[in-house]
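1. Just the structure for this:
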Amino acid sequence: MRARTPRERVRPIHDPMKTPGKLTPNPKKQSPKQQREQAIAALRGKPPADPLAKLNPRSLALRAGIPALIVWAIALAIPGLWPKVVAGVLTVIVAGVLFWALRFATRTRAVAQIVQTADTAEARKDAIAKLDTEFKKDDAAATFAKAQLQMQEDPRAALRTLETINLDKVMAPMADEARAQRGMIHLILSETDEARALVDKIDMTRHKEPKIRAMMAAIVGEAWARTGQATKAVDLLETFDPNDEAFAELKPQLLRARAFAYAWANNTKQMKNTLRSLSGMNPQYLSGFITKKKSPMGVPPRGVHPMLEKEAFEMLMRSGAVPRRMQQMKRS
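-> Got it, this is the predicted structure:
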């Protein structure tokens, strides 16, 4: 073995624990109640995205303007008045559609900005007041945003707000989103029949945006699974990969729906794998499968498979994130 030179012997050893400078503080440990609220909040969705972020006015004008110029060129080349009248009517219709789209997107952006600042109970209260005063009662974007804010404290209030949307008067895709959001609340409250009645009227083919389709699939799939259509639910849910980065925000909701579907389809292996994935993200996600039979803080038992509850309960117990009341319940 080679002897070290004096220079090598005095070389200081870098110790990251003794490095001077600003240290990152350890995160404060959350209480079980805070963890459960955080887990449920993740299942309830995110603030609405800015609708103008993907809308390029110049590109939109080119896409609408070039066809309009072609129509007018043809109309001017054809003798007579009627070709010009037809071209004029088409131009007015296109202009009206563009004006409506930009106006709707601008209103929705204003709603999104209000929601994004509501990160505390007091801020949510102020945001709801703004939505009530600055937007009309029949403004669908404001109604969705208000319900989302109410979900944090009072799901029933959010449900009542969403029920004010007239599904026969709004556009079909928006009506589907209202049904999906109402169905999600009913599922959280274990009102499975009410959720099923809503989701059966959702037409997935009307929606092309992958995230919207995945969100709706999670809600529709869970409702089907918990009301006797588990095989159909599995087929739908397996068309969406929860590990796809595009669905990162929806992963807890997709996995939750899969857990219900696999349980009622008697696929124990896949059910356990799904529960382990949920637990790996946050053990408190498992509390959504534990009923009042096992814990006073549990969910109503309607639509919860006994095998699913048993496995989720045992997994939560082993995780070390078990609320004290549930530990006492197990001992008794």
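2. from here on, contacts and neighbour counts on C-alpha atoms
-> OK.
3. Please list all residues in contact with Phe247.
-> When the contact criterion is C-alpha atoms under 8 Å, 6 or more residues apart in numbering, the partners of Phe247 are Lys211, Ala214, Asp241.
4. which among those residues gets closest to Val97?
-> Closest approach between the contacts of Phe247 and Val97, by C-alpha to C-alpha: Lys211, at 25.0 Å.
5. how much space between Asp168 and Val220?
-> 20 Å (C-alpha to C-alpha, to the nearest Å).
6. Show me which of these two is the more surrounded one.
-> Per other C-alpha atoms under 10 Å, whichever of Asp168 and Val220 has more neighbours is Val220, with 27 against 8.
7. distance of the more buried one from Arg160?
-> Taking C-alpha to C-alpha, one finds Val220 at 20 Å from Arg160.
8. before we move on, the earlier item: of the contacts of Phe247, select the buried ones using a PyMOL command.
-> In PyMOL, a selection of the buried entries from the contacts of Phe247 looks like this (16 or more other C-alpha atoms under 10 Å):
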select buried, resi 211+214
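9. I have a second one here; can you model it like the first so I can compare?
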Amino acid sequence: MAKKKSAEEIQKELRDLSKPDPATQKPPFDAKKTIIRIVGVLALLWIVAGAFSSFFHTSIPLYISGVLTVVVAGVMVWAQRMMKKQQAIGAILQGADTPEGRKEAVERLKKEFKAGDSQAVLARAQLEMQEDPRKALATLESVNLDKEMAPIAAQVRAMRAMIHLTLGEAQEARKLVDALDLSKQGEAKLRAMFATVAAEAWARTGQAKKAIDTLELFNPEDPDNAELRAQMWRARAFAYAHLNDMKGVGRALRKLADLNPQLLAMFVSAKKVHPLLEREAKQMVMKLGLVPTKMIRQR
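-> Predicted coordinates for the structure are as follows:
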């Protein structure tokens, strides 16, 4: 029988599973090259505007070029500030691999960023949910979704829904995911994450077929989905269980066990788990010898 691991050891393994694989990461954004390209486009725009203005004896093309230049300059300044903020937050999160490191990172995020900074709030919640999901939920609920840009509001909704699902509060999660518009999410990884969270909420609130149809649009084994793989198979396990698909449940649980056998514990001890899913997970846990039988049967 395998040695029972402490909660901290299990949490560390789960965090390790979620760490990005350096081999799959995209190269860093090259701001200098982008700025050079934009300046080149603007220069060409002014040349064309000057030619039109001279040929047609009108200043309108120059006015249009001026307005576009001001708008682009404003966007570039905003984007540069956002990029610097993301880099600063990323630097803070790098040392948050231990409870002490996470506590220090949370304090720095509170101190170095304004109270209403949504990016800092999201980062804080990511750290807090590893120790205290309720605290992370409260942090996210401090964000006024009506005043945030749509992409940020969507991330907050998805993270709140994910925490509710972890706590067994599927109805609360459902209210949040129903407000997500998956078609408007351009970034592939975020779209996959939103779809996975939404699908689990749908599966656990009576729309398992819709959940499966959505989940099948994304391949958990795709290298680009490595960070989401466990979450994707978890959502599939719930969806198949609510469709009474024994084969699907077994396949999803085996995939999770291949990633880390300790992941099966989420179906054994979690709240409001479908009986079929709980039974299959218990059997697999006992078969793997992870937990003594008498402990599995205690509820």
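10. re the thing from before, just the contacts of Phe247 of the first structure: which are in strands?
-> If you go by DSSP state E, those have nothing in strands.
11. Output the contacts of Phe247 of the first structure in TSV, with distance to Ile93 of the first structure appended to each entry.
-> TSV is the format used below for the contacts of Phe247 of the first structure (distance: C-alpha to C-alpha, whole Å):
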residue	distance to Ile93 of the first structure
Lys211	30
Ala214	33
Asp241	40
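12. So which of the contacts of Phe247 of the first structure are in helices?
-> Using DSSP state H, Lys211, Ala214 are the members of the contacts of Phe247 of the first structure that sit in helices.
13. Gln327 of the first structure pairs with which position in the second structure?
-> For Gln327 of the first structure, the aligned position in the second structure is Lys294, judged by TM-score structural alignment.
14. And for Pro57 of the first structure?
-> In the second structure, the residue paired with Pro57 of the first structure is Ala31, using TM-score structural alignment.
15. Could you do Ala265 of the first structure as well?
-> Ala265 of the first structure maps onto Leu243 in the second structure, with residues paired by TM-score structural alignment.
16. wait, its match sits on Gly206?
-> No: under the criterion of C-alpha atoms under 8 Å, Leu243 of the second structure makes no contact with Gly206, lying 9.5 Å away.
17. ok, those two, which is more surrounded?
-> Set side by side, Leu243 of the second structure and Gly206 show more neighbours around Leu243, with 16 against 13, by other C-alpha under 10 Å.
18. which bit of the first structure covers the longest helix along the second structure?
-> Across the second structure, the longest stretch assigned as helix under DSSP H is helix 60-93. Aligning helix 60-93 of the second structure against the first structure (TM-score structural alignment) gives residues 82-115.
19. Not including adjacent chain positions, what is the nearest residue to the aligned partner of Leu180 of the second structure in the first structure?
-> Correspondence of Leu180 of the second structure to the first structure, assessed by TM-score structural alignment: Ile202. The shortest distance from Ile202 of the first structure to any non-neighbouring residue, by C-alpha to C-alpha, 6 or more residues apart in numbering, is to Asp176 (5.2 Å).
20. Can you name every helix or strand that the helix or strand encompassing that neighbour contacts?
-> Per DSSP states H and E, Asp176 of the first structure falls inside helix 172-188. Helix 172-188 of the first structure is packed against helix 155-162, helix 192-199, helix 210-225, with contacts defined by 3 or more C-alpha pairs under 8 Å, 6 or more residues apart in numbering; DSSP states H and E.
21. Can you get me a residue count around Ala217 of the first structure?
-> Using other C-alpha under 10 Å, Ala217 of the first structure has 25 neighbouring residues.
22. mind checking what it lines up with in the second structure?
-> That one, Ala217 of the first structure, aligns with Ala195 by TM-score structural alignment.
23. and the aligned residue in the first structure for Leu228 of the second structure, what is it in contact with?
-> By TM-score structural alignment, Leu228 of the second structure lines up with Leu250 in the first structure. Residues in contact with Leu250 of the first structure (C-alpha under 8 Å, 6+ apart) are Leu43, Gly45, Lys211, Ala214, Met215, Pro242.
24. hmm, try it at 7 Å
-> By C-alpha atoms under 7 Å, 6 or more residues apart in numbering, the contact set of Leu250 of the first structure is Met215.
25. Could you measure from the spatially most central residue of the second structure over to His164 of the second structure?
-> The residue lying closest to the centre of the second structure (C-alpha atoms, centre = their mean) is Met193, at 5.2 Å. Distance, Met193 of the second structure to His164 of the second structure, using C-alpha to C-alpha: 15 Å.
26. Also Lys110 of the second structure?
-> Taking C-alpha to C-alpha, one finds Lys110 of the second structure at 24 Å from His164 of the second structure.
27. Which one's more surrounded, the two?
-> Neighbour totals were compared for Lys110 of the second structure and His164, and His164 leads with 21 against 16 (other C-alpha under 10 Å).
28. Just give me the match in the first structure for that one.
-> In the first structure, His164 of the second structure lands on His186 (TM-score structural alignment).
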